[in-house]
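Trainee: Below is the sequence, then the predicted model.
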Amino acid sequence: MPTINFHEQIMTEVDLLQKRGINSRKFILKDNKIIVDVKSLRKNDKYEVKLDQLGFDIHYRSDNTIPGKLFFCVCITLIIALTILYIFTTQVNQGTLIFNYIIWGTIASIAYFKQHQDDIYLTGGQTTLVFYRDIPQEKNVLEFIEKIKTNTRIYLKEKYTNFDNIFSEHDFYNRINWLKDMEIINSSEYAEYKSNFEINRLL
């Protein structure tokens, strides 16, 4: 992996807008932070997260939608069955039919329109970001997450490889060892920073 120049590679502002019904999640990625704006029927949240508070791990979480789909099918089947009985027999009167239409139709509508969880989490740091998995498409969401991870690596590299005379040798090695463990710098970059540090100490 070649050495990354922070000033050349840092990307301009990028945003991702996700809308799901009346709920929305907006993410604005800047060079050192990400602005999050989450709106729902219950509350609105807008906050900033510094990139050094984010991790690099991706976690998927979704509801099991099969029970809900089965329940929806059962409700529709009951409505159809009652309609057939009303048309071809005298076992169901009009009042009973309308009552069941309201009850089972309402339950079927709730089961159909209920928003199930289907999210991607960016975890591993102090703060976790939550994205809708497939809005607008999963590919777009994963691409945006990769941009966050790229900006974060560049930001951390710039932040923790700026050394001056106030840093001790212990501080220096703690920092570059952490960067290497986090795979923000590779072995060749590690050796380069170490060599430069030793040379500067002799000057």
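Mentor: Everything's here; your move.
Trainee: make it CA atoms for all contacts and neighbour counts henceforth
Mentor: OK.
Trainee: How many residues are close by Thr152?
Mentor: 25 (other CA atoms under 10 Å).
Trainee: so which helix or strand takes in it?
Mentor: helix 138-160 (DSSP states H and E).
Trainee: What helices and strands are in contact with that helix?
Mentor: helix 6-9, helix 169-181 (3 or more CA pairs under 8 Å, 6 or more residues apart in numbering; DSSP states H and E).
Trainee: Below is structure B, check it against A:
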Amino acid sequence: MRIARWPCAIHNPVSRLLPQAHARPAGGSSTARFSVLPEPVPMSFDPAIILHHDRLTRHFSGWPSFHDAEVIDIHLWRGQIAPGDWDDSNIMPVATVTIRVLRATQEVWQGPDVLAVLRFHDVDAIHLDDFNHDNMIVSLTITTEERGTFTSGEPLPPHRVVTFDRGFGLSARLRCMSIEVVSAEPVGPGPLPGPPYPKPQSP
């Protein structure tokens, strides 16, 4: 017996069907079994907590569904901390994620997909798993995590906990202090411009 594997997912505008590995006799005909991912769960948060959220919401008349969205790029920067006493010019770690948000999974389907760049500031507790050539996610969820209070009793600014729920490929979770929409621009069908990195030459 040997295991037949398919390296890519099959896209459906409403839900993603993922081929599952299964056993078949060597030399025999292959058949595929598919599992249907669950429908997205609506997010219940105020987009106003996100800096420049309007750059993204203007394309969708509200915060979009990230069902079947594709994570294209993840960039991590450690920040910049000056030696000596703490200074407000110090910058804590930053994560920047580029995501292709699909029109096909929105309540109103019109116009092209949108390439969104989201930036997460003061990041810690980053967990990344199974980054691959597709990185389709089921949803992107943002929740609030309280941090306690100042000595005066006033609440500290909360953490934002961001989860990229796995569809095929990437599963990720991070905690940050603030979120920003850097850009959100329509993109046509087909491959995105690139690649940003040259293919390595043979040694």
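Mentor: Cool, got the structure. Everything quoted here is computed from the prediction, not taken from an experiment.
Trainee: Got a TM-score for the two of them?
Mentor: TM-score for the superposed chains, counting by TM-score structural alignment, normalised by the length of structure 1: 0.29, backed by 90 aligned residues with a CA RMSD of 4.6 Å.
Trainee: circling back to that earlier point, run the chain-centre distance for the helix holding Thr152 of structure 1.
Mentor: 12 Å (CA atoms, centre = their mean, to the nearest Å).
Trainee: got the buried residues for it?
Mentor: 141-142, 144-145, 147-157 (16 or more other CA atoms under 10 Å).
Trainee: Stretch 97-110 of structure 1 now?
Mentor: Here stretch 97-110 of structure 1 shows Leu97, Asn100, Tyr101, Trp104, Gly105, Ala108 as buried, counting by 16+ other CA under 10 Å.
Trainee: hang on, isn't the fourth one packed against Val74?
Mentor: No - no contact is recorded between Trp104 of structure 1 and Val74 when judged using CA atoms under 8 Å, the distance being 9.2 Å.
Trainee: now Ala81 of structure 1, what's its secondary structure?
Mentor: Classification of Ala81 of structure 1 using DSSP: H, G, I helix; E, B strand; the rest coil returns helix.
Trainee: I'd like to know how far it sits from Cys73 of structure 1.
Mentor: Ala81 of structure 1 sits 12 Å away from Cys73 of structure 1, going by CA to CA, to the nearest Å.
Trainee: ok, now Leu17 of structure 1?
Mentor: Where Cys73 of structure 1 is concerned, Leu17 of structure 1 sits at a distance of 33 Å (CA to CA).
Trainee: Tyr160 of structure 1 too?
Mentor: Distance of Tyr160 of structure 1 to Cys73 of structure 1, given as CA to CA: 57 Å.
Trainee: Check Tyr47 of structure 1 too.
Mentor: For Tyr47 of structure 1 relative to Cys73 of structure 1 (CA to CA), the value is 41 Å.
Trainee: Those two: who's more crowded?
Mentor: Taking other CA under 10 Å, Tyr47 of structure 1 and Cys73 do not tie; Cys73 has more neighbours (15 against 9).
Trainee: what comes up buried for the helix or strand the more buried one falls within?
Mentor: With secondary structure defined by DSSP H and E, Cys73 of structure 1 is part of helix 66-88. Neighbour counts over helix 66-88 of structure 1 (16+ other CA under 10 Å) mark Gly68, Phe72, Cys75, Ile76, Ile79, Leu82, Thr83, Tyr86 as buried.
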